[in-house]
Structures are given as C-alpha cells and as structure tokens.
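Peer 1: sequence first, then the predicted structure, then my questions.
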Amino acid sequence: MDPELEAFVPLLPREDLSDPATSRRNFAERAASIPAPDTSGMEVEDLTVPADPDVPVRMYRPGGARGAIVWLRGGGWVMGDLDTERHWSARLAAVSRATVISVDYRRSPEHRFPAALDDVCAVLAWTAEHADELGVDRERIAVGGHSAGAGLAAAVALRTRDQQGPTIRFQLLNQPALDDRQETWSQRNFTDTPLHDRETITAVWRHYLGSRPPTPYAAPARAADLAGLPPAYISTAEFDPLRDEGITYALRLLQARVPVELHQWPGTFHGSQAILSADVSQRQLAELGAVLRRALDG
C-alpha cells in the first residue's frame, strides 16, 4: 500500500450499515469536519428539478463553463447528500472548468431501486431540456460519479441508450459499483480492506435491491450488450473489492468498440483519494478533472 495512505488506515472508520440512520449521521459529521471547499470563481446554486417526486440539485458553475456533468455521490446508495458531496463537486468543477450538477437522489433502503435511477434520469433530461438557460451546451453533457454513484452513472448511460434519451457525451466512473454478484477475484479475496470490504458491499446491495431481482439498470455488469454507450474513463483502486468488476467493464466496453481510458491506481484503496495530503490522492483528483475537461472541450 502507498505509505502515505497506510499511515491513515488505523484511523479510518468502518460503518455498520445495519443501521442506515446512524451511518448517515456519522458520515455527515465526518464530512462537516472537513474545511469548506474553495468555491471562489464559481456560482453555487441550489435548484429543484420538477419530477415525481422533485429532485434537489446543487450546481457549481465556473466562469466560462460550456460543458456540464450530472454528478452522483458515493455512499452505497444509503449515505450522503448535497452537503457531504460539496467537496467532490467543488473540486471537480474547479479543475474541469465544467458545470457540476450534484444530484440529491433518493436513498435506500427507504427508496430502493429504481428510485435513484429515476431521479438521475429526470435530472439528465431536465439539464438537456434547459441547457440554454443553464448556460450549457447540450452536446457537452456528461454523467459521472464515485462508487455507488459511478455505478448509477453507468446505469443511466445504459437506460438512456435503450430509451433514446438525451445525448451523453462521456461517462466519468470512479471506482464504480457495477456487479451485485460479487464473484470476481477482488470481491472474493478483499474481505478486510480499509473503508470498503466484501461485507459492506453485500449490505449496500441488499439495501438497494431488497427482494427485487437485479437487472442491468441496477447492476450494469449484467448488461449483455454495451455497444453504443458513451466513451468512458474508469478508475480503480488496487485494494478495493470493486477493482476487478471495474476493469472487466472497461474491457467489455472496449470489446464493444466504446472508447475507454482505464487507470488502475496502485497502492490505493476504495475512497482513499479523500486523504488529500497523499500525493497519489492529489494526482487522482487532478486526473478526474483533467479527463473531464478534455472530454467536454474536445
């Protein structure tokens, strides 16, 4: 493991997702303890997207932004909100110079699949429909996220392709959760990794799906055909149970003739980029922004 990251491992919490309310409270308290992000040079605005039910979003609009990304938080579909995601969103907007639309999609287990997917698809459609008034080029709209949010972004791309929805320029998938079956080597062997292990992932899938049978729109790794999806950037962490499903999805996209950039970060674990003092974390975050800027400006 990267020595800068390893020093923090004994200090990292492990959530007991059997109690979602407590997990959310702990997650929010940790996020609130981090200094507020620098949002100078950008407009930050809370809006409500009309849907059933309405969906809250927070827009981070840097000066001169043309493209936009519909950005989806991590947290296992269980934890997180617009406030806990402000650090990711502001940093991504600052580096990419794109408008970041952070989506407060509904959380499980109170709202199981497909509630979150419906929310995000509504925001994507709204963004495309109102692109002119939002100052966005409707041909430069991406989807992306971290962890569960990255898996949700991949699902949005699949549903949008199948239902001829708005054009998606790019997928930015950071450590995506894609496969409920948990059969890969990394899923079977990483049973005690920092922040995220096999048991945690089992719990989040149980909360997300309930008794509903999984479909490709819930678990994109189950999709039989990946042709025609938007170009993608996929990043994976070495000591992450999700590692191999991300790598496999990237290979399958390539085999379906979808352009893909895959970056496997050695010495890292799931969510370790939150340890901002580590050089590898700074490089990961800088790359996400640079990749998005190149995809939307190209």
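Peer 2: Yep, that arrived. Numbering: from 1, shown residues only.

Peer 1: CA atoms for contacts and neighbours, from now on please.
Peer 2: Fine.

Peer 1: which helix runs longest in this protein?
Peer 2: helix 279-297 (DSSP state H).

Peer 1: for that one, buried residues please.
Peer 2: Residues of helix 279-297 classed as buried: 280-281, 284-289, 291-293, 295-296 (neighbour count, 16 or more other C-alpha atoms under 10 Å).

Peer 1: can you redo these as TSV with distance to residue 191?
Peer 2: Below are the buried residues of helix 279-297 laid out as TSV (distance: C-alpha to C-alpha, whole Å):
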residue	distance to residue 191
280	24
281	23
284	24
285	26
286	30
287	29
288	28
289	31
291	31
292	32
293	36
295	36
296	38
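
Peer 1: coming back round to it: contacts for the longest helix of the chain?
Peer 2: Helix 279-297 is contacted by residues 4, 66-68, 92-98, 140-142, 169-170, 172, 233, 272-276 when judged by C-alpha atoms under 8 Å, 6 or more residues apart in numbering.

Peer 1: please apply the same query to stretch 24-39.
Peer 2: 78-80, 83-84, 86-87, 90-91, 94.

Peer 1: what about that stretch, how long is it end to end?
Peer 2: 25 Å (C-alpha to C-alpha, to the nearest Å).

Peer 1: tell me the buried residues in it?
Peer 2: Buried residues in stretch 24-39 (16+ other C-alpha under 10 Å): 24, 27-28, 31, 39.

Peer 1: restricted to helices, list those.
Peer 2: 24, 27-28, 31.

Peer 1: secondary structure element holding residue 46?
Peer 2: strand 42-49 (DSSP states H and E).

Peer 1: other SSEs contacting that strand?
Peer 2: strand 55-62, helix 115-129 (3 or more C-alpha pairs under 8 Å, 6 or more residues apart in numbering; DSSP states H and E).

Peer 1: rerun that using 7 Å as the cut-off
Peer 2: Helices and strands touching strand 42-49, by 3 or more C-alpha pairs under 7 Å, 6 or more residues apart in numbering; DSSP states H and E, are strand 55-62.

Peer 1: what angle do the strand it packs on and strand 42-49 make?
Peer 2: Orientation check (axes from the mean of the first three to the mean of the last three C-alpha atoms, to 10 degrees): strand 55-62 against strand 42-49 gives 160 degrees.

Peer 1: need the residues that contact the following helix or strand past strand 55-62.
Peer 2: Remark: after strand 55-62, the chain's next helix or strand is strand 68-72, criterion DSSP H and E. If you take C-alpha atoms under 7 Å, 6 or more residues apart in numbering as the criterion, strand 68-72 is touched by 98-103, 124, 136, 140-146, 149-150.

Peer 1: the structure to be compared is supplied as follows:
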Amino acid sequence: MTHRIDPEVREGLRAFHALTGPRGLIDFDIPRQRELYEEMNRAALAAQPPNDRVEYEDLTVPGPADAPDVAVRVYRPAGTKGAGLLPGILYIHGGGMVTGSVETDHRQVLPLVEAVGAVVVSVDYRLAPEHPHPAPVEDCYAALLWMSGQAAALGVDAGRMALYGGSAGGGLAAAVALLARDRGTPRLAFQMLPYPMLDDRNITPSSHEITDIGIWDRAANLQGWQALLGDPMGTDGVSPYAAPARAADLSGLPPAYLDVGELDLFRDENIDYAHRLMQAGVPVELHVYPGGIHAGELLAPDSELAIRINEYRLRALDRALNAPAAPR
C-alpha cells in the first residue's frame, strides 16, 4: 500500500518511523506512547518560530458532576481582550483516546486562532484506560458549558460557537454535538471533524484494509476503543456518546465539515457519517484526499497536500463563523 501514499507524505511517514519503528506507536505500552507523543510534538513546536500574535492562559474549569475540575488552555488573538465579541471554538485534541494533551496540539491551535480570529478553548480531558467512557466526553461537554456560560467574560459571541476535533478529538467533538443537542444547550454553529474516530465496531472495508501502515492502523484503533470501552466494545450496548456512528438520529445537529484520506482507516465510517448527516438535513462539506493517510498533514506539514487540507479547513471555519448572517 505504501506506493499509494502521496510522495511527500510518504517521506513524512518514513521520518515518523525512524523515531518509532515501522509499526508506529503500537509496539509501546500506553505510558511510553504518551511520552513519545509528547516528545515528538515538543520537537515539532520547538522547530517553529515564536508566535507573539496569539496569547493564551491555562485555567481550570468546573468538571462534570462528582468529577475533578477540567484543565483548559484559552487562546485569543493578541490585543483583542475587551475589544468586542469573537467567534468561539472548543478544541478537542486527538491521540486515540489514550494519548495527547493541550500541549501536543498547541502548534495546531495557534494558526487556527489567527486565521479565524477566534477565542479557542482547548480542553485537557481525562484519558483512557484510566478514565474510560464517559469521562472523556463529559469533560469536553463540561468545558463547552463553561465556555458558553462565560462567553461574555471571554469575549465570545455565544451565537458563533463551534467544535473542532481531529481523530479521537473528532469523535469526541461529534459526541459533544450530540450531547448539546440532546441536553438542549448550548446552541452550536458548526462542527469541524477532521478524520474523526466514530465507530467502535471496526467492520468497514477500510478498517480491515489499513492494517500495516504504521500510523493509526487496525491494531492501534482496536487498542484505543478497548481502552475507552472495555468489554462492551463492539456490542449493542455502546452509547452514541462514546461512538457517534451508533446514533440512530442525526437530525438537528450543527453544520459539519469532515475530511479524511483515501488510505485512512476511518475513511468509510467518515464517509458514511457524512452521508447520514446529509440525509438527516444537516449541511455537510466532505473531502476525501487521494494519497492521504491518517494525520498526513501533521507528518508532512509543508507538503502540497497538507497546505491544501489546512487551507480548506480554515476557509470553512471562517465562512461558518465570520460570514455575515443571511437575511431572514
């Protein structure tokens, strides 16, 4: 399959394997996976020039009932505090439900703040297997409730709030959208879902096809879902707030943007979810990238494909959150 990967992305994947071995992170136990993931992202961030156009602060906010407070990092364009209301984005990091933090995705949030001119709240949710479902999604929803309740103090326009999450973060973002709909608050304007992790059943053709690519393939996906769900994984008892592909009704959700690579394990479940959203009357923009793999734009950030992927995402967010309201 390697020959089908975009050539520039393929070089990025080889560089990743030079650090991890050809099977990626799956050959390490989860604590070591977390260490390596943090180390690689720190190195990538250190290679970027300093950015004084974005300011941020770390806070703790009320967590779910009978649970610890949730750590968040609040970003805004520099110099905009008190200067009017901005769009708000709840950002949920990836990492397969078992790794990742606000630190690992810091470099991805910075351009998002600048391009959209938004206040971004990045949530440091609890990780599986120490904290299985529903801890991660409830942490994210608690952060969203705090963001909505503090919108005026944050300088956020409560009518222009969106979710953004990739991979596991995309699955959690889709689940938070379901929770917000079903619990009646808050109202969301948009959901940005790059290659979201949606379906614990692992029965699609692409979930069997992507087995030895060395970046979030079948073995890694099974490990992530097992950590989150334990024995119920794949059974009829799994909640749609854990695996949004299980949701029977997708109506009433905010407009969505999904993208996925042709060679991503999540390809088929993402395409199916996009189709089901459309069938439920939800406006959807869907991109499938030939030669693309899971997180390929992060492995080869200067590649033509990565530039195209990031440009489309940022344009879609900007349109959703900054375009003039249509006349009624």
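Peer 2: Everything's here; your move. Bear in mind that the values here come from a model prediction, so they are computed numbers and not experimental data.

Peer 1: among the contacts of helix 279-297 of structure 1, which are in strands?
Peer 2: Those of those mapping onto strands are 68, 141-142, 170, 172, 233, per DSSP state E.

Peer 1: mind picking the two most distant members of those residues?
Peer 2: Distance extremes for those: the farthest pair is 68 and 233 at 15.7 Å, using C-alpha to C-alpha.

Peer 1: among those two, which residue is more densely surrounded?
Peer 2: residue 68 (33 against 21; other C-alpha atoms under 10 Å).

Peer 1: not counting its neighbours along the chain, what's nearest the more buried one?
Peer 2: Distances taken as C-alpha to C-alpha, 6 or more residues apart in numbering put residue 99 closest to residue 68 of structure 1, at 4.4 Å, once the chain neighbours are dropped.

Peer 1: now do the contacts for the one you found.
Peer 2: 59-62, 65, 67-69, 93.

Peer 1: that one matches what in structure 2?
Peer 2: Residue 99 of structure 1 maps onto residue 119 in structure 2, with residues paired by TM-score structural alignment.

Peer 1: gap between that match and residue 108 of structure 2?
Peer 2: 14 Å.

Peer 1: also residue 201 of structure 2?
Peer 2: For residue 201 of structure 2, the distance to residue 108 of structure 2 - C-alpha to C-alpha - is 29 Å.

Peer 1: repeat for residue 94 of structure 2
Peer 2: Taking C-alpha to C-alpha, one finds residue 94 of structure 2 at 11 Å from residue 108 of structure 2.

Peer 1: looking at those two, which is more packed in?
Peer 2: Neighbour totals were compared for residue 94 of structure 2 and residue 108, and residue 94 leads with 24 against 15 (other C-alpha under 10 Å).

Peer 1: wait, that one touches residue 166, no?
Peer 2: Yes: with contacts counted by C-alpha atoms under 7 Å, residue 94 of structure 2 reaches residue 166, the gap being 5.6 Å.

Peer 1: the helices in the stretch 101-250 of structure 1, which residues?
Peer 2: 115-129, 131-134, 148-162, 185-189, 198-209, 243-255 (DSSP state H, counting those that start in this stretch).

Peer 1: ok, which of these comes nearest residue 226 of structure 1?
Peer 2: Using C-alpha to C-alpha, the helices of the stretch 101-250 of structure 1 put helix 243-255 closest to residue 226 of structure 1, at 6.0 Å.

Peer 1: so the closest one matches what in structure 2?
Peer 2: Counting by TM-score structural alignment, helix 243-255 of structure 1 corresponds to 267-279 in structure 2.

Peer 1: the matching stretch vs structure 1, average offset?
Peer 2: On superposition with structure 1, the mean distance recorded for stretch 267-279 of structure 2 (mean C-alpha distance after the TM-score superposition for structure 1) is 0.4 Å.

Peer 1: which position in structure 2 aligns with residue 217 of structure 1?
Peer 2: By TM-score structural alignment, residue 217 of structure 1 lines up with residue 241.

Peer 1: for that match, which non-adjacent residue is spatially closest?
Peer 2: Nearest one to residue 241 of structure 2, counting by C-alpha to C-alpha, 6+ apart, is residue 175 at 4.8 Å.

Peer 1: need the counterpart of the one you found in structure 1.
Peer 2: Per TM-score structural alignment, residue 175 of structure 2 is aligned with residue 155.

Peer 1: return the residues in contact with its match.
Peer 2: Per C-alpha under 7 Å, 6+ apart, neighbours of residue 155 of structure 1: 217-218, 220.

Peer 1: out of the ones in strands among the contacts of helix 279-297 of structure 1, who's nearest residue 17 of structure 1?
Peer 2: For these, the nearest to residue 17 of structure 1 is residue 172 (26.6 Å; C-alpha to C-alpha).

Peer 1: touching, that closest one and residue 144? I think so.
Peer 2: Yes: counting by C-alpha under 7 Å, residue 172 of structure 1 touches residue 144, with 4.3 Å between them.

Peer 1: for the corresponding residue of structure 2 for residue 69 of structure 1, give its distance to residue 119 of structure 2.
Peer 2: When structure 2 is aligned by TM-score structural alignment, the residue opposite residue 69 of structure 1 is residue 89. Per C-alpha to C-alpha, residue 89 of structure 2 is found 6 Å from residue 119 of structure 2.

Peer 1: one more: residue 221 of structure 2?
Peer 2: According to C-alpha to C-alpha, residue 221 of structure 2 stands 32 Å off from residue 119 of structure 2.

Peer 1: can you list the contacts of residue 99 of structure 1 in JSON lines and add distance to residue 253 of structure 1?
Peer 2: Formatted as JSON lines, the contacts of residue 99 of structure 1 follow (distance: C-alpha to C-alpha, whole Å):
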{"residue": "59", "distance to residue 253 of structure 1": "30"}
{"residue": "60", "distance to residue 253 of structure 1": "30"}
{"residue": "61", "distance to residue 253 of structure 1": "31"}
{"residue": "62", "distance to residue 253 of structure 1": "31"}
{"residue": "65", "distance to residue 253 of structure 1": "29"}
{"residue": "67", "distance to residue 253 of structure 1": "24"}
{"residue": "68", "distance to residue 253 of structure 1": "23"}
{"residue": "69", "distance to residue 253 of structure 1": "21"}
{"residue": "93", "distance to residue 253 of structure 1": "27"}
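
Peer 1: closest to residue 213 of structure 1 out of the residues you listed?
Peer 2: residue 69 (29.7 Å).

Peer 1: can you get me a residue count around that closest one?
Peer 2: Neighbours around residue 69 of structure 1, by other C-alpha under 10 Å: 31.

Peer 1: count of residues packed around the closest residue to it other than its chain neighbours?
Peer 2: Closest residue to residue 69 of structure 1 apart from its sequence neighbours, by C-alpha to C-alpha, 6+ apart: residue 142 at 4.4 Å. Here the number of neighbours of residue 142 of structure 1 (other C-alpha under 10 Å) works out to 28.
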